[in-house]
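Engineer: model the following, please.
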Amino acid sequence: MLEIDIKRVLPGFSLEVEFSMEREIVAILGPSGCGKTMTLKCIAGLMQPDEGRITLDGKVFFDSERGINLPSQERRVGFVLQNYALFPNMTVYKNVAFGMRHRPDEEIHERIMELMYMMRLSGLEHRYPRQLSAGQQQRVALARSLAFEPEVLLLDEPFSALDTVGRRKLEEELQDIRQFYDGYVLFVTHNLAEAYKLSSKIAVYEAGSILQYGDKQQVVDTPCCRTVAHLTGAGNLMDGLVTDVKRNIVKVWIPGLEQHFRLIKKNGINLCKGQEVTIGIRPEYIRMTDEVTENSFKARVTKAIEEVSVYTYRFSGSNQDNHAFHLEASISKGMAPGLSVGQSCCLYLSPERLFVTPD
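Structural biologist: Predicted coordinates:
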């Protein structure tokens, strides 16, 4: 198990995070400047926390109380930087071999040829980084980090310099890596789709802290607060008042829609009658329906965007007391007709898809 419990204070910013992971892929998701890369650097030994502890399967990397801070070369951590950090004056072969320079030549050659094949780099051994595409450079950086068989693999924004096609190919390759690398993989991203596709768990960062950490589906479907909801793309949020709680069934009055909504309580959150809450739903979970029933309502389109496979609609309105609502729905083209601004339709918010937060 990789366990991290660290604090690092800088002028105008502090990082204080605690989490652990098994031999799996974990994504650190958050905006720029929230401490994602700093966390990786502390694990790799490139930056020293002010206090705390980092351990890997019982081996202590860092312990401020005991005065332990292992040098990076003793941690067996592979780190792929955002800019790849390849040596421009070295060939692909020599770049990959760099981390193995203290091993016998025959062993180095065998390992490099194995990685060339695995990373689809065969035939490029004698090229220089400037002669490679961005995707090829990224694969070389990955091969170099894997060459010495690290226990932990850290990836800092691995897709940021790639186009759509290159990003998709590298995503597939990272998934394939799990077939021959069963270590700990921790990668940084600000893209939810990347985090969800590649990881088993997601840690949501904001301003140097972890707001939520857990199974990716749980983080996406049941954000713990408004900030996590926005960071994970679940920005359809409405203020409400709890009017009834029966076991895991909750009824919430939404003033903006002048209507009750029924939802299923998740995450063991404690709610009581009369409590002010926020309810929300992801845009892709909103459905169109033909009739007004429980959890459905009529709404007018204020913006319509046609995308490749979905229509993205924005709805807004307010009642006589100036309580407003704003919703965005992403609906498959095969599930609904195209609507224009000003048209109305009936929307359904499934009780199973709604989430509630106390803030």
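
Engineer: going by C-alpha atoms from here, please, whenever you check contacts or count neighbours.
Structural biologist: Will do.

Engineer: could you pull out the helices for this structure?
Structural biologist: Taking DSSP state H, the helices of the chain run over residues 36-44, 92-97, 105-118, 134-147, 164-177, 192-198, 216-221, 226-231.

Engineer: and those helices as CSV, adding distance to residue 50 and mean neighbour count?
Structural biologist: Compiled in CSV, these are given as follows (distance: least, CA to CA, whole Å; neighbours: other CA atoms under 10 Å):
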stretch, distance to residue 50, mean neighbour count
helix 36-44, 10, 23
helix 92-97, 33, 24
helix 105-118, 37, 16
helix 134-147, 27, 23
helix 164-177, 33, 14
helix 192-198, 29, 17
helix 216-221, 29, 18
helix 226-231, 27, 19
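
Engineer: quick one: which of those is nearest residue 205?
Structural biologist: For the helices of the chain, the distance to residue 205 is smallest for helix 36-44, at 7.1 Å, taking CA to CA.

Engineer: one more, please, to line up against the first structure:
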Amino acid sequence: MLECKIKKAFKNFYLDTDFLMEDSRLGLLGPSGSGKSLTLKAIAGLIKPDSGKIILNGRTLFDSEKKINLKPQERRVGFLFQDYALFPNFTVEENVRAGLRDKNSADIKEKLNEMRIFHIRDKYPDQISGGERQRTALCRILVNDPEILLLDEPFSALDEYLRSEIEEEVMKFIDTYKLKTILVSHNKEEVYRICDSIVSISSGKTNSVKSRTNFFENPNNITEAKLIGIKNFSTFDIKDNEIFLKAWGISIKTSRKFDGDIIAIKDKAMELSNQPINENSIRIKSYRLIENINSCLVIYNEDDQIYEDLKIEISKEGYKKLKDGPIFLTIDEDALICLEEG
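Structural biologist: Presented below is the predicted three-dimensional model:
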């Protein structure tokens, strides 16, 4: 278990994280510059918070009130940086030894074999593949028997064809050694595949930890909704059993009550058709089309001098079935999501 409740002021940024990690794999999901990497560095002891506490499996790593601040090498926290942080003038074996807390622990042959890098132990980082560099960095972590592994966007710099291969390697490593892991990412697909629970972070502040299913199915605020891929948001008014979505000038009949600041619409809540489906079907006079590899993005705007774009994603197969293109848009009023700001 990891408890992280810290605050730190930087020149133009304020970090305020508060979460409890109970599952084996936690995703820290947020946009660039949201404070994800700073949070990991505080847990690892690379930066010192102004206040708060960090407790790992009952051991206090940091406590401002008790004046406890363990050195990084005392924390038993493994940190895999995005660029692996290997020394370019050290061999694979020398890089692994450089990470040893106990420099007298000479026999690392077993670990090099386990990580399948013994045969390249005398090579330098620029002489080995990206996967071998990653295994070298992981081996350097493993020799110190960490209690938790911190992954700072380890796949973001990789080409697409390498990403899945190396991600799979890391997952095998985590499962084999049963390591509790925090993955920092801005990639929702990556977090969904790897993590059991997720906490979002925006402008330095964390939200509540959620199970993976709950996070992707039930966003509570705009930050969470954007992170799971929702593209459409609007303020609203309700009058005479209708909700008026101000961003697009659209009215939908509804008997629901909405408590919140913003309405979000998931793609699956919208249906394009050649015929009206129900009383909420809206006739589309014109639209713009953006074609992706496997889908099409239909962009509807009744008057771009007044309203914002409404973006509707549809599969290519679904779009082709519409023959001359969509004529009606139907929004499922039961699938509208009411969100808080934040």
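
Engineer: what does the TM-score come to for these two?
Structural biologist: The TM-score (TM-score structural alignment, normalised by the length of the second structure) is 0.86; 337 aligned residues with a CA RMSD of 2.9 Å.

Engineer: which of the helices of the first structure sits closest to residue 240 of the first structure?
Structural biologist: Of all those, it is helix 226-231 that lies closest to residue 240 of the first structure, at 13.4 Å by CA to CA.

Engineer: that closest one vs the second structure, average offset?
Structural biologist: Aligned to the second structure and superposed, helix 226-231 of the first structure gives a mean residue distance of 3.1 Å (mean CA distance after the TM-score superposition for the first structure).

Engineer: contact partners for the closest residue to residue 318 of the first structure other than its chain neighbours?
Structural biologist: Counting by CA to CA, 6 or more residues apart in numbering, residue 324 is the residue found nearest to residue 318 of the first structure once chain neighbours are left out, at 4.0 Å. By CA atoms under 8 Å, 6 or more residues apart in numbering, the contact set of residue 324 of the first structure is 255, 256, 257, 316, 317, 318.

Engineer: quick one on the thing from earlier: TSV for the helices of the first structure, including distance to residue 239 of the first structure?
Structural biologist: Listed next are these as TSV, based on distance: least, CA to CA, whole Å:
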stretch	distance to residue 239 of the first structure
helix 36-44	31
helix 92-97	54
helix 105-118	51
helix 134-147	45
helix 164-177	37
helix 192-198	25
helix 216-221	18
helix 226-231	11
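
Engineer: can you give me the neighbour number for the residue mapped onto residue 235 of the first structure from the second structure?
Structural biologist: In the second structure, residue 235 of the first structure lines up with residue 231, judged by TM-score structural alignment. Residue 231 of the second structure has 17 neighbours, counted by other CA atoms under 10 Å.

Engineer: distance of residue 231 of the second structure relative to residue 147 of the second structure?
Structural biologist: Distance of residue 231 of the second structure to residue 147 of the second structure, computed by CA to CA, to the nearest Å: 38 Å.

Engineer: now do residue 185 of the second structure
Structural biologist: Separation of residue 185 of the second structure from residue 147 of the second structure (CA to CA): 21 Å.

Engineer: over to residue 43 of the second structure?
Structural biologist: 12 Å.

Engineer: next: residue 167 of the second structure.
Structural biologist: 20 Å.

Engineer: how about residue 280 of the second structure?
Structural biologist: 54 Å.

Engineer: same question, residue 138 of the second structure
Structural biologist: 14 Å.

Engineer: equivalent analysis for residue 338 of the second structure, please.
Structural biologist: 40 Å.

Engineer: ok, those two, which is more surrounded?
Structural biologist: Between residue 338 of the second structure and residue 147, counted using other CA under 10 Å, residue 338 has the larger neighbour count: 22 against 17.

Engineer: what does the more buried one correspond to in the first structure?
Structural biologist: Here residue 338 of the second structure is matched to residue 356 in the first structure, going by TM-score structural alignment.

Engineer: next one: residue 309 of the second structure
Structural biologist: Using TM-score structural alignment, residue 309 of the second structure lines up with residue 326 in the first structure.

Engineer: try residue 278 of the second structure
Structural biologist: Taking TM-score structural alignment, residue 278 of the second structure has residue 293 as its aligned residue in the first structure.

Engineer: likewise for residue 128 of the second structure?
Structural biologist: Counting by TM-score structural alignment, the partner of residue 128 of the second structure is residue 132.

Engineer: what about its match, how many residues close to it?
Structural biologist: Neighbour count for residue 132 of the first structure, taken as other CA under 10 Å: 14.

Engineer: quick check: it vs residue 88 of the first structure, distance?
Structural biologist: 11 Å.

Engineer: which position in the first structure aligns with residue 163 of the second structure?
Structural biologist: Matched by TM-score structural alignment, residue 163 of the second structure corresponds to residue 167 in the first structure.

Engineer: for its match, which non-adjacent residue is spatially closest?
Structural biologist: In space, not counting the residues next to it along the chain, residue 167 of the first structure is nearest to residue 159; the distance is 5.7 Å by CA to CA, 6+ apart.

Engineer: measure the one you found to residue 22 of the first structure for me?
Structural biologist: Counting by CA to CA, the gap from residue 159 of the first structure to residue 22 of the first structure is 24 Å.

Engineer: and if you look at residue 190 of the first structure?
Structural biologist: Taking CA to CA as the measure, residue 190 of the first structure falls 22 Å from residue 22 of the first structure.

Engineer: more neighbours, the two?
Structural biologist: Neighbour count, other CA under 10 Å: between residue 190 of the first structure and residue 22, residue 190 has more, with 20 against 14.

Engineer: so who does the equivalent of the more buried one over in the second structure touch?
Structural biologist: In the second structure, residue 190 of the first structure lines up with residue 186, judged by TM-score structural alignment. Neighbour list for residue 186 of the second structure: 29, 30, 31, 32, 153, 227 [criterion: CA under 8 Å, 6+ apart].

Engineer: what residue in the first structure is paired with the fifth one?
Structural biologist: With TM-score structural alignment as the criterion, the equivalent of residue 153 of the second structure in the first structure is residue 157.

Engineer: what about that match, how many residues nearby?
Structural biologist: 19.
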